[in-house]
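K.L.:
the sequence and its predicted three-dimensional model are supplied below.
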Amino acid sequence: MTGTRGGLREPLIDRTTNRNTETRDLENGTVQSADNADVDVDADADAEIPLIKRPYRIAATVVASADLIGTLAFAWYLEGWKCVWPFYSHSSTKYTLNNSIVDIVWIGVARSVSILIQSSTCVSLRASKIVGYTSLSSLLFLIVKLCYSTGLRSETDDKMLLLLFISFTCCFAECILQFLIGIYSADDLSTTVAPTASQAAEGIATSDAKSISLWKLLLVLKPYFWPEGLINRGCVFLTWVFLICSKAANILAPLCIAKATDILSSGNDDDSRREVTKYIIFYALLLLSNKVFKEAQALAYVRVKLIAGVQLKEQVFSHILGLSMDWHQRKSTGTVVTAMQRGINASNMVVQYIFLYLLPTLLEACVVTLVFVKEFDAPLLAAVAICGCTIYICCTVELTIYRMQFRKRMNKADNDASHKVMDALLNIETVKYFTAEEHEVHRYRESVETFKDQAGKIQISLSTLNTSQQIVLNCTLVAALLVAANEYNQGEFSVGQFVAVNVYVLQLFAPLNFLGSIYSMAVGSYVDLQNLCNIMAEKPDIQDKEDAQNLVVRPTPPSITSDLMPTDNNNTTPSALGIEFRDVVFAYPSRKEVTVLKGISFTVALGSTTAIVGATGSGKTTLLALLLRFYETDQGEVIVGNKNVLDLTQKSLRGHIGVVPQDHALFNDTLKYNIVYGARGADDASVQTAVQGAQLSDFIGSLPDGLETLVGERGQQISGGQKQRIAIARVLMKDCPIVVLDEATSSLDSRTEEQIQASLESLRGRTKLVIAHRLSTIQQADQIIVMSSGEILESGSHEELLALGKWHEQCYASLWDKQKKVE
């Protein structure tokens, strides 16, 4: 082999394969690049988009316009100018709730105009809230009017009922659209609370929040509704059956007490007493059934929760392991683990508190209103219940949102206090060097004082919330009882129904007492589920082709040679594979502007040893990443065993390559587990052979627990040299046709290095790629490649490169001379 010099060239960038194309996501407000990096968009970017074209605003404009025109036209058809002003004809017209349409017209006009203005000109979240609550108030009034008019059906004009129903339908649609506008296309212009210290440490940014669709949410929650296994699905079915039975018993119980009360008020004979006793027993049994079914539901859900949690954890963990190396290197490990754990916990909380608690409670409220309408024939009572629950929910949500700012500030102060304590204790020597004890206590006191102030505000706001809830509850109860009393006075109600109304109202609001906590949990869980869904939506950058083949090592007849098989090498074995890089150009996806490799071409002959040297950052380790197909080349090809790595499955490719990495990361497990990780399931004899080959026998023999000794997190309980030998033992266990040594002896002393070098000789006959800084360890290599700034500077054997002389400061002869002087 003759030593050759490589001329330095300009970076070669393939413009046709540049994947850094930008696509603007209007809804998320970010620019998505093909390498999945999120770049913040300037505030001016949204200004370029007409406000009316933001999500749901066009639909709101259309519905509001149809509401305004339709209401005015139909009202004019019914009563002419009288629909606008009831006293237009100068007659003594009396306003009645069930027959007058002037209120429908004026409320509809005010609502529609406010929506048209807000949809086209108002961008703030506050404006959306004002218009939204205006629409909601209008909807509640229409509900009351519709229920009252239905109750006086004989005295109500049918055409007025039709107009009322049309206005109610439009108003309901407008309320939903205003809710969606507030979520997706309104800007919160108020001052936001800074993220907590823990969030900052975890790399969580508010700009990363993305909306998730209902379908994606259901896909994540699928194990809770349709887990694997017939028994598990049976438990899901029983959970919902017990839930329905519990709610049914809760709704039927007041009807029994109403019957018992009516019988008591009508007579006191033996038959009455028997009937009363029967209904009282039914009432008690229904209350008991409610509790029993609740407990049965909880027991059935325990298995569902555990099984679904396990399946979801496996699904998420498997997905994360399958993501590309570039994604893992760009993401903080702490952020990923936290998002995974919180997302899984949030999924259980969403199912348990929203699907199994809140939604059934709202459905129960709907059934109770139907009972008021059908069983009690009191539509106005149903309207009171609906209005009371709606106002109760709105007050609870708004006050909870108001309280969350204090909670965030308190959490931030608590995290800051903990951070300051840990920072001071970890740097205790520095604190004592500069006698800064009082300074650190003062810093800690500031955070504690802030925590105390915010905790007090939280308690005050909690009292305000509880008081507001009780006011709404009692006002609703009073209104419902007044309506029931009026019905009784008119002979439409019995005493038992009056009692049942009191029970139903109290029963209706009892589950809503926890609405504030559920809302806070739902907001936090929604954010956590967003993060989890974003992870699950990630796709690996590196994927196998549909027709990808497995890399198979076939025996090579001695008579056959190729460019990858040197004819003068007698150590070639049938298990070796050749490697070739052909005009490889590469830049990392997250840094496309920096070309790391520039037209790299070289061949590692089958069964030979090739060493790669060069300064830090010259691209040596990048070659290893491309060989293992952690990344794909921008130009050129990487050939293994006469096949392009793009045509091979990643599993079979990496299965034929053994690597001793530069960073010797060990699992927090035993020595044996870490050694056999290269060949899981190997017998003890193979383990002992690898231990001896890696010069670990004396070290392991000195440990009380031997191979069962725990190495600690990332191997912190053993030295760097021992970790390096364990990494070498892994490769010896794997017994691969290709071996890559990335600074395999960098952490070893001279004596151990000599021993390891001797043990590595047992890999003779395999194709070896050695990345080294110590040139003394690669003198016997068949080929040495010197790299500089992503290009091959020169190549040849040790003697050939020395013969070329010191023609460049990074050439082999210069590096050799510098190391000899240091030694």
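P.N.:
Thanks, I have it.
K.L.:
okay, CA-based contacts and neighbour counts for the rest of this
P.N.:
Noted.
K.L.:
run through the helices of the stretch 451-600 of the chain in chain order.
P.N.:
Taking DSSP state H, counting those that start in this stretch as the test, the helices found in the stretch 451-600 of the chain are 495-509, 515-537.
K.L.:
redo those helices as CSV? Include mean neighbour count and distance to H442.
P.N.:
Output for those, formatted as CSV (neighbours: other C-alpha atoms under 10 Å; distance: least, C-alpha to C-alpha, whole Å):
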stretch, mean neighbour count, distance to H442
helix 495-509, 20, 48
helix 515-537, 19, 33
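K.L.:
closest one to V220 among these?
P.N.:
The closest of the helices of the stretch 451-600 of the chain to V220 is helix 515-537. By C-alpha to C-alpha, the value is 7.2 Å.
K.L.:
which parts of this structure are strands?
P.N.:
Remark: strands assigned in the chain by DSSP state E are 4-5, 22-25, 30-33, 38-40, 579-586, 597-604, 609-614, 635-640, 643-644, 657-660, 738-742, 767-771, 783-788, 791-796.
K.L.:
could I get the ones you listed as TSV with distance to N250?
P.N.:
Converted to TSV, the strands of the chain look like this (distance: least, C-alpha to C-alpha, whole Å):
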stretch	distance to N250
strand 4-5	88
strand 22-25	48
strand 30-33	49
strand 38-40	50
strand 579-586	68
strand 597-604	72
strand 609-614	77
strand 635-640	70
strand 643-644	68
strand 657-660	65
strand 738-742	69
strand 767-771	73
strand 783-788	78
strand 791-796	78
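K.L.:
quick one on the thing from earlier: compare the helices of the stretch 451-600 of the chain and give me the one nearest K651.
P.N.:
Nearest to K651 among those is helix 515-537; the distance by C-alpha to C-alpha comes to 21.4 Å.
K.L.:
what helices and strands are in contact with that closest one?
P.N.:
helix 214-220, helix 270-322, helix 333-349, helix 379-426 (3 or more C-alpha pairs under 8 Å, 6 or more residues apart in numbering; DSSP states H and E).
K.L.:
another structure for you, compare them:
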Amino acid sequence: MARPRKSNEKTEELPKVKLTKESIKEGLVLFKYIEPYKGKFIAGLIFIALSSVTTLAFPYLLKELIDSANDINQGKLGQPPGTIALMMIGVLSIQMIFSFMRIYLFTSVGENALADLRKDIYKRMIRMPMDFFAQRRVGELSSRISADVSQIQDTVTTILAEILRGILTLIIGMGLIFFISPRLTLLMLSVVPVIIIIAILFGKHIRKLARNAQDQLADSGTIVQETLQGISNVKSFSNEWFEINRYNSSINNVVSMAIRNGQFRGLFVSFLLFSVFGAIVLVVWYGAGMMQAGTLSFGDLTAFVVYTAFVGGSMAGFADMYSQLQKTLGATQRVRELLIEPVEDVTVAEGNVDDNFKLSGRVEMQHIAFSYPTRPEVQVLKDINVTAERGQQIAIVGPSGAGKSTMVSILLRFYDPTSGKLLFDGKDATSIPLSQLRKQMALVPQDVLLFGGTIFENIAYGKTDATQEEVEAAAKKANAHQFISTFPEGYQTVVGERGIKLSGGQRQRIAIARAILKDPAILILDEATSSLDSESEALVQDALNNLMRNRTSFVIAHRLSTIRNADKIIVLEHGLVKETGTHQELLNVSDGLYRSLSKLQTDWSIDTDNI
């Protein structure tokens, strides 16, 4: 049933870090991705400066235009208003070009640099060892490559430019208003910063309320998701009323929070309008007195008010930009963690198996012991000794938690043993390049993951340059061609996310076809038929027999009936090899674990048949 629970899954708010020397230094490391585009980046900086200058030139020309019109009314000679207006149009035209170039250049640099960063992150992430993925959630890693990089991208393409532009506007604007009237500037500085500080505090509180409302809305979405995923449980317990009440309660909380947020926003906007226009009235009133005294012209007063608005806007914008910069440094730290993580020594270029590393299929495990890095005190495998000759079928059985899947992980070198040796054709596994080793091995797991493309693409994953004929031949050996041919699109049928459009047996046969196409020297089957019905199991088992023929195979099995013909059966218990032998040899061990497991399955099968 969709269970009530406390909300731990909030809408993700990227954490911030303090601006320290260390965090800034760490953030600057990512500027190496900008280096290939430094020409455009420098040009962008130049256009930012030019854009700021032309923007601040406009109020000055406006002042000149007003003073010119006023002088003409008083019969004084001066610059014709038409000339000044044309100059203003010219400045606006130049400003338009500068703004376009600034945005274009920074966007170009940011998009290219962050594309390179994304590629690097993914390239490293896909080469991480299995232990790395065992300790992290998929959602967390996806967030690194999406949310964190997007935050950095926003900073490089927009926020960085806005910070530089804001600083220039603040410095030049302050210089100009002080030049126009030092007295008015001092008056403005006594009022505007106080308004900005109050506005920032108001803004922080409003953002907090908005985040709480978003979190509550996310909880409502979680209730819907849980209810629909567990709809059969909800209906079977007749708990529709309970889920409706739970959802209504959550939505009512959202409405309550949103209204409270609206009240504070109303107060904030009212305060802002009163404060801003009140400050303008104060400045204009004081400036009018200066005009009457003849110490300030009407044009000077107009320019002063406009420049004050520019300076105030820049000061107010710094608070949000500072917050964004903190988030970016936090995102940078998390991305940097990925970029400095140790990776597996695998090749990332396409290539064939080197003749020097070709395997015939002989495998030895000599005194293998293993503990997972996260639980070093728990020994999962203890003194494992197994030898598989070329072409032999080795079955691995035992109760849950015996260490069967761990043995598979050791064979694939997802993990290296804590002690002991793993040998392929007499060579130490560590002397064979990892990619060369894995190119000659294939895994058919219990839970087959198909990629969301076509059937052809999923089978061809075993050999990316395979032809249509090769894919079809593999599918026929895997007993998959027949059901594929019944689909209207045939091999171009899209399987859906994780292969959801196919049945379990069909997914297994696609995975077997993929392994056949790879033509490995060593095959690993991890309980490949355990979750199938009898009809599907027969088809899959026949396909597996085709796949295992003339190649070394390690088969993990719960259904002992599928491994009766194995050349050797390894019985594991608590990480130790308890018994070794053929099916018949192990059945003859009177108090043997294998015999006990076999009897349990036989009794269960008889009971099932009698039901």
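P.N.:
Received the coordinates, thanks. From a predicted model like this one, the values you see are computed outputs, not experimental measurements.
K.L.:
returning to that earlier point: I'd like the helices of the stretch 451-600 of structure 1 laid out as CSV, including distance to K145 of structure 1.
P.N.:
Shown next, in CSV, are those (distance: least, C-alpha to C-alpha, whole Å):
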stretch, distance to K145 of structure 1
helix 495-509, 21
helix 515-537, 28
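K.L.:
among the helices and strands packed on helix 515-537 of structure 1, which comes closest to R654 of structure 1?
P.N.:
With C-alpha to C-alpha, the closest approach to R654 of structure 1 among these belongs to helix 270-322: 13.8 Å.
K.L.:
and the counterpart of A85 of structure 2 in structure 1, how many neighbours does it have?
P.N.:
Counting by TM-score structural alignment, A85 of structure 2 corresponds to I280 in structure 1. When counting by other C-alpha atoms under 10 Å, one arrives at 19 neighbours for I280 of structure 1.
K.L.:
before we move on, what about I163 of structure 2?
P.N.:
Neighbours of I163 of structure 2 under the rule other C-alpha under 10 Å: 18.
K.L.:
so it sits against F318, correct?
P.N.:
Yes. Assessed by C-alpha atoms under 8 Å, I163 of structure 2 is found in contact with F318 at 7.3 Å.
K.L.:
residues in structure 2 aligned with stretch 786-795 of structure 1?
P.N.:
Residue span in structure 2 matched to stretch 786-795 of structure 1, by TM-score structural alignment: 571-580.
K.L.:
do stretch 166-186 of structure 1 as well
P.N.:
Alignment of stretch 166-186 of structure 1 against structure 2: no match, by TM-score structural alignment.
K.L.:
swap in stretch 580-599 of structure 1?
P.N.:
Taking TM-score structural alignment, stretch 580-599 of structure 1 hits residues 364-383 over in structure 2.
K.L.:
one step back: quick check: the match of A85 of structure 2 touching C256?
P.N.:
Yes. With contact defined as C-alpha under 8 Å, I280 of structure 1 reaches C256; the gap is 6.9 Å.
K.L.:
one step back: looking at the strands of structure 1, which is nearest to K331 of structure 1?
P.N.:
strand 38-40 (12.0 Å).
K.L.:
show me what that closest one is packed against.
P.N.:
Checking 3+ C-alpha pairs under 8 Å, 6+ apart, strand 38-40 of structure 1 ends up next to strand 30-33.
K.L.:
and the strand it packs on, which stretch of structure 2?
P.N.:
Across structure 2, nothing matches strand 30-33 of structure 1 (TM-score structural alignment).
K.L.:
before we move on, back to that, is it possible to export the helices and strands packed on helix 515-537 of structure 1 to JSON lines including distance to V367 of structure 1?
P.N.:
Shown next, in JSON lines, are those (distance: least, C-alpha to C-alpha, whole Å):
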{"stretch": "helix 214-220", "distance to V367 of structure 1": "25"}
{"stretch": "helix 270-322", "distance to V367 of structure 1": "16"}
{"stretch": "helix 333-349", "distance to V367 of structure 1": "25"}
{"stretch": "helix 379-426", "distance to V367 of structure 1": "10"}
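K.L.:
check contacts around T185 of structure 2.
P.N.:
177-178 (C-alpha atoms under 8 Å, 6 or more residues apart in numbering).
K.L.:
again, only this time at 6 Å
P.N.:
By C-alpha atoms under 6 Å, 6 or more residues apart in numbering, T185 of structure 2 lies in contact with F178.
K.L.:
also N252 of structure 2?
P.N.:
Residues near N252 of structure 2 by C-alpha under 6 Å, 6+ apart: none.
K.L.:
so how far is A110 of structure 1 from the equivalent of V471 of structure 2 over in structure 1?
P.N.:
The alignment partner of V471 of structure 2 in structure 1, by TM-score structural alignment, is V687. According to C-alpha to C-alpha, to the nearest Å, V687 of structure 1 and A110 of structure 1 sit 82 Å apart.
K.L.:
of the two, which one has the most company?
P.N.:
Comparing V687 of structure 1 with A110 by other C-alpha under 10 Å, the one with more neighbours is V687, at 20 against 14.
K.L.:
give the residue farthest from the middle of structure 2.
P.N.:
Residue farthest from the centre of structure 2, counting by C-alpha atoms, centre = their mean, is G75 at 69.9 Å.
K.L.:
against structure 2, where does stretch 60-71 of structure 1 fall?
P.N.:
Under the alignment (TM-score structural alignment), stretch 60-71 of structure 1 falls on nothing in structure 2.
K.L.:
so stretch 303-311 of structure 2 corresponds to what in structure 1?
P.N.:
With TM-score structural alignment applied, stretch 303-311 of structure 2 matches the range 500-508 in structure 1.
K.L.:
what about the matching stretch, how far off from structure 2?
P.N.:
Mean deviation of stretch 500-508 of structure 1 relative to structure 2 after superposition (mean C-alpha distance after the TM-score superposition for structure 1): 1.8 Å.
K.L.:
from the chain's centroid, how far away is that stretch?
P.N.:
On the basis of C-alpha atoms, centre = their mean, to the nearest Å, stretch 500-508 of structure 1 sits 40 Å off its chain's mean C-alpha point.
K.L.:
for the match of stretch 580-599 of structure 1, buried residues please.
P.N.:
Buried residues in stretch 364-383 of structure 2, defined by neighbour count with 16 or more other C-alpha atoms under 10 Å: 364-372, 380-383.
K.L.:
before we move on, what about stretch 59-79 of structure 1?
P.N.:
Buried-residue list, stretch 59-79 of structure 1, by 16+ other C-alpha under 10 Å: 59-61, 63-65, 67-68, 70-72, 74-75.
K.L.:
can you list the residues that contact it?
P.N.:
Contact with stretch 59-79 of structure 1 is made by 83, 109, 112, 116, 170, 177, as judged by C-alpha under 6 Å, 6+ apart.
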